[in-house]
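[1] sequence first, then the predicted structure:
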Amino acid sequence: MKNNIKYPIKAVSDLTGLTEHVIRAWEKRYNLVIPDRTETNRRLYSKDDVEKLSLLSKASKSGYSIGVISNYSLEQLNQLFGEKEPYIKKEEITATDTTIDNVIENCISFVKILDKKAFEHELYSAQIKFSQPILIEKIITPLIERIGDLWKSGEIRIMHEHISTTIIRKFLTQIIDANLVDTNAPKIIIATPKGQLHELGALIVGVVASSDGWDVTYIGPDLPGEEIAAAIEKINPKVVALSIVYPSDDVLLDKEMLKISRLISSDTVVLAGGRSVLSYENILRKMNVKIISDLNEFRDQLALARLT
C-alpha cells in the first residue's frame, strides 16, 4: 500500500527546527511546498515536504539565500552538503533491537523529566525513520506498556503517566487523521466501553485500520452501550472494534455489552481486544463478539470483513 502518512505543522516544526511562522511565511513567499488541507483547513505535509524544509533550514543556517535556492530539487539541496543519497527511506533502515530500545528509553527519559517537546520530537523522528508496523508494534505498544509498568511499580508518578498518555494520544490521533482514505472506504467505529478509561489501545487499532484503508471513526473512551449503539446506527459501519484494557473485573461490563448487542444489526462485525479482554471471554462469545489477540489477527479480521 502506498504510504499516505502526512504530518501536521507542529510535527514539521519539531522535525525541521523551523518555527510554524517561518514555515507559513516560506510557503507564501516562495511556494516551497504545497501542503494538503483537512476539512478544517489544517495543513498536512508529506514526507518529501518535511525533508525539503529540513534541508532548506540547514541551507539557511549555512548562509544560503532561500530566494535563490527555493526552486532546488531534493537532490540539488542534498548536493549543497555533499550528500549523494538525499534520503534514507524507511524500508532501508534496519530496525534493530538496539535502535528500537534507544527510542523507547529516550521517550521514558523525557517523560521522567517532563520534557514534553523532546518526547514529541522523539516520536515524530521515529515516525520518519521507521515503517508504520514497526513504529506501532515495536515502539509505541511496548512504550505504553513500559510506562504503565513504571507507574505500577512506583518509579514514576501519576503525572508522568498522564502527560505521556496525552502526548501519545495526540500523536496517534494525528496519524489517523493524516492517513488518506478513499471516499468509498469501508467504515469502522472504535471505542472503549463504559468503565474502560484507557484509550491508547483503541487509538493504536485506529492507526492500523486507517493504514489498511478503513474510514475510522473513533468515538472515545468510557462510552455507555447505548451511545456506541447510536453511533453505529448513524454511521452504519462494517466493523466495530472495542478496546478492553482495565479493569479486568468490572461486573457492569456485561450489561454494557448486552446493550450493544441488543441495539445493533446482526450484520455488524464486533471485535474486542486488549489486555483484559479474556477476563470477559464468556459473555463476549455469547454475544458473537470476536476476540482479537493481537494486531495481526485484527488485520486478518478486517480483511475478512471487507469480503462480506
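    Done, it's in.
[2] CA atoms for contacts and neighbours, from now on please.
    Fine.
[3] now do the strand ranked longest in the chain: everything it contacts.
    Counting residues, the longest strand in the chain under DSSP state E turns out to be strand 215-223. Residues outside strand 215-223 that contact it (Cα atoms under 8 Å, 6 or more residues apart in numbering): 176, 181-182, 185-199, 203, 206, 209-210, 228.
[4] next, the one to line up against it:
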Amino acid sequence: MYSIKQVAAMLDIPTVTLRAWENRYSAVTPERTESGYRLYTDENVEDLRWLKEQVEQHQTNISEAVRMLKENKAKPPQPPESVMPAPLTTPVPTMEEAYSRMADQIYDSLYHFQGERANGLIDFGFTMYGYDSMFYHVLVPILVRVGDAWEQGRATVAQEHFMTQLISQRFYQFFHLFPIYPHLPKVLALCPEGEHHQVGLLLFSLFMRKNGAEVLYLGANTPEEGVFPIIREQKIKLVCLSITNPSLSEKSDRLIDRILSEFPYMRFILGGKGYERNKNAAYPDWIMPENSSDWQAWLEREYLTENPLRTQN
C-alpha cells in the first residue's frame, strides 16, 4: 500500500491531480485509513500509470481515458492471439497448476529463442496474476529451471544467457517502482569476482527495494578493488553477497574479512546455493533461507529486530 505522496513521486503526477482524477472522474478508489489518509494498492498505481500514458502520449482527455479504463476492466482479459495459452480444461485448474502452465509456456518460448512471444506471455501473466505472483510463482521457478538445465547439459550457454537476460530485464523494470526511505541505510549487492550467476542476487535486491532500502546493484563478477571505494563514498551499511558455486565460499569469506577490517560496523546478508550447500560456512548466521517465501520473516527476525532496516511510521 502506498500513500498519495509516494504515488505522486512514483508516477510523477502532482498530488492535486491525483485528487482531482479521483474526485471528479472516479479514476481510482484508494482505501482510507482510520484518519482518512489515502492508501493506494498496486492495482491503483498501475491504473493511474495507464491513465497518465493515455493523457500524455495519446492526447486523450482524462474523462475519456477513465471511461476506456473502466470498459477494459469490465471485460475478461484476453491475451494476444499469438501468445494464447492452452485452453482451460475441466475441472478448472488450481492456481499452482495455472502458474506451472504459464511457466512451461514461457520456458518453452525462451528455450527456442522466441523472445517476443515470451514477453507477450509475461505481460499477460502480469495482467492475470499480478506482479508478485508472476515473479515468485512463475518467473523465479523458470530461472531455477534454467540454471538446472544448464548445469545438467540440457541447455546451452547461449540458451541460459538468453533466458536469464530476458527475465532479468523484467526484474530491472521494477527497481524504480518502489519508494525509497532515506532514513534506511544503503545496501550494496554484488556477486564476488568469479561468480557469473546473478539471478538470486537480483531477486533479493528487488525484495530489499520493496522493503524501502536503496540498493546499489553491482551484479555478477564484481572486482574486489571496486568495492571499497563505493562502501566508503556511499556510506554503505549492509552488503549482500551471492554465490552459486561452493568453491567460491572461501574467497568470498576473505572478502568479508577484508571489508570488516576496514569497516567493522558492516553487516552482511549471504545467499545462493554456494552458501546454502556449505556446511562449514564461516558466517552461518548471515546466510538467508533458500526459500524466498521465508525471506521476510527471516529479515525481520535477524535484522529488523535490531533496527538496521526498520521502516519508521
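    Sure thing, it's come through. Only a predicted model underlies this, so the values are computations on that prediction, with no experimental measurement involved.
[5] quick one on the thing from earlier: list the buried residues of the longest strand of the first structure.
    By neighbour count on 16 or more other Cα atoms under 10 Å, the buried set for strand 215-223 of the first structure is 215-218, 220-221, 223.
[6] just the strands in the first structure please.
    Under DSSP E, the first structure gives strands at 7-8, 36-37, 43-45, 187-193, 215-223, 239-243, 269-273, 290-292.
[7] circling back: which one of the buried residues of strand 215-223 of the first structure is nearest to Glu297 of the first structure?
    Relative to Glu297 of the first structure, the closest of the buried residues of strand 215-223 of the first structure is Val216; by Cα to Cα it sits at 17.9 Å.
[8] burial measure for Leu16 of the second structure, as a count.
    To be clear, residue 16 of the second structure is Val; Leu isn't right here. Number of residues near Val16 of the second structure (other Cα atoms under 10 Å) recorded here: 11.
[9] circling back to that earlier point, wait, which of the buried residues of strand 215-223 of the first structure is closest to Ile235 of the first structure?
    Thr217 (8.8 Å).
[10] find the nearest non-adjacent residue to whichever residue in the second structure pairs up with Leu271 of the first structure, please.
    Counting by TM-score structural alignment, Leu271 of the first structure corresponds to Ile269 in the second structure. Once flanking residues are discounted, Ile269 of the second structure sits nearest to Cys240: 4.7 Å by Cα to Cα, 6 or more residues apart in numbering.
[11] translate the one you found into the numbering of the first structure.
    Using TM-score structural alignment, Cys240 of the second structure lines up with Ala241 in the first structure.
[12] pretty sure that match is touching Gly201, no?
    No. When contacts are counted by Cα atoms under 8 Å, Ala241 of the first structure is not listed as touching Gly201 (10.6 Å).
[13] those two: which is more packed in?
    Comparing Ala241 of the first structure with Gly201 by other Cα under 10 Å, the one with more neighbours is Ala241, at 25 against 22.
[14] now the more buried one: how far from Ile188 of the first structure?
    7 Å (Cα to Cα, to the nearest Å).
[15] ditto for Phe171 of the first structure
    Taken as Cα to Cα, the span from Phe171 of the first structure to Ile188 of the first structure is 20 Å.
[16] higher neighbour count, the two?
    Taking neighbours as other Cα under 10 Å, Phe171 of the first structure and Ile188 compare with Ile188 leading, 25 against 18.
[17] isn't that one right up against Val239?
    Yes. Counting by Cα under 8 Å, Val239 is a contact partner of Ile188 of the first structure at 4.8 Å.
[18] could you find the closest non-adjacent residue to Leu248 of the second structure?
    Nearest to Leu248 of the second structure is Gly274, by Cα to Cα, 6+ apart, at 7.2 Å.
[19] can you count the residues close to the one you found?
    Neighbours of Gly274 of the second structure under the rule other Cα under 10 Å: 18.
[20] now do the same contact list for it.
    For Gly274 of the second structure, the contact set (Cα under 8 Å, 6+ apart) comprises 242-249.
[21] so what's the match of Leu271 of the first structure up against?
    Residues in contact with Ile269 of the second structure (Cα under 8 Å, 6+ apart) are 238-241, 286-288.
[22] ok, and the most crowded of those?
    Leu241 (24 neighbours).
[23] contacts only, for it.
    189-192, 201, 268-271.
[24] cool, Gly201 of the first structure as well?
    243, 245, 274 are the contacts of Gly201 of the first structure under Cα under 8 Å, 6+ apart.
[25] and for the longest helix along the first structure, what are the contacting residues?
    Counting by DSSP state H, the longest helix found in the first structure is helix 158-178. Here helix 158-178 of the first structure makes contact (Cα under 8 Å, 6+ apart) with 4-8, 44, 111-112, 114, 116, 119-120, 123, 147-148, 151, 200, 203-204, 206-207, 210-211, 216.
[26] just give the nearest non-adjacent residue to His197 of the second structure, would you?
    Of all residues not flanking His197 of the second structure in the chain, Ala220 sits nearest, at 6.3 Å (Cα to Cα, 6+ apart).
[27] ok, now how distant is the one you found from Thr156 of the second structure?
    Distance of Ala220 of the second structure to Thr156 of the second structure, computed by Cα to Cα: 19 Å.
[28] quick one, helices of the stretch 1-150 of the first structure?
    Under the criterion DSSP state H, counting those that start in this stretch, the stretch 1-150 of the first structure carries helices at the ranges 9-16, 20-30, 47-61, 66-69, 74-79, 97-112, 116-129, 132-134, 141-153.
[29] before we move on, the earlier item: report the contact partners of the residue nearest to Ile269 of the second structure.
    Cys240 of the second structure makes contacts with 187-190, 201, 268-271, as judged by Cα under 8 Å, 6+ apart.
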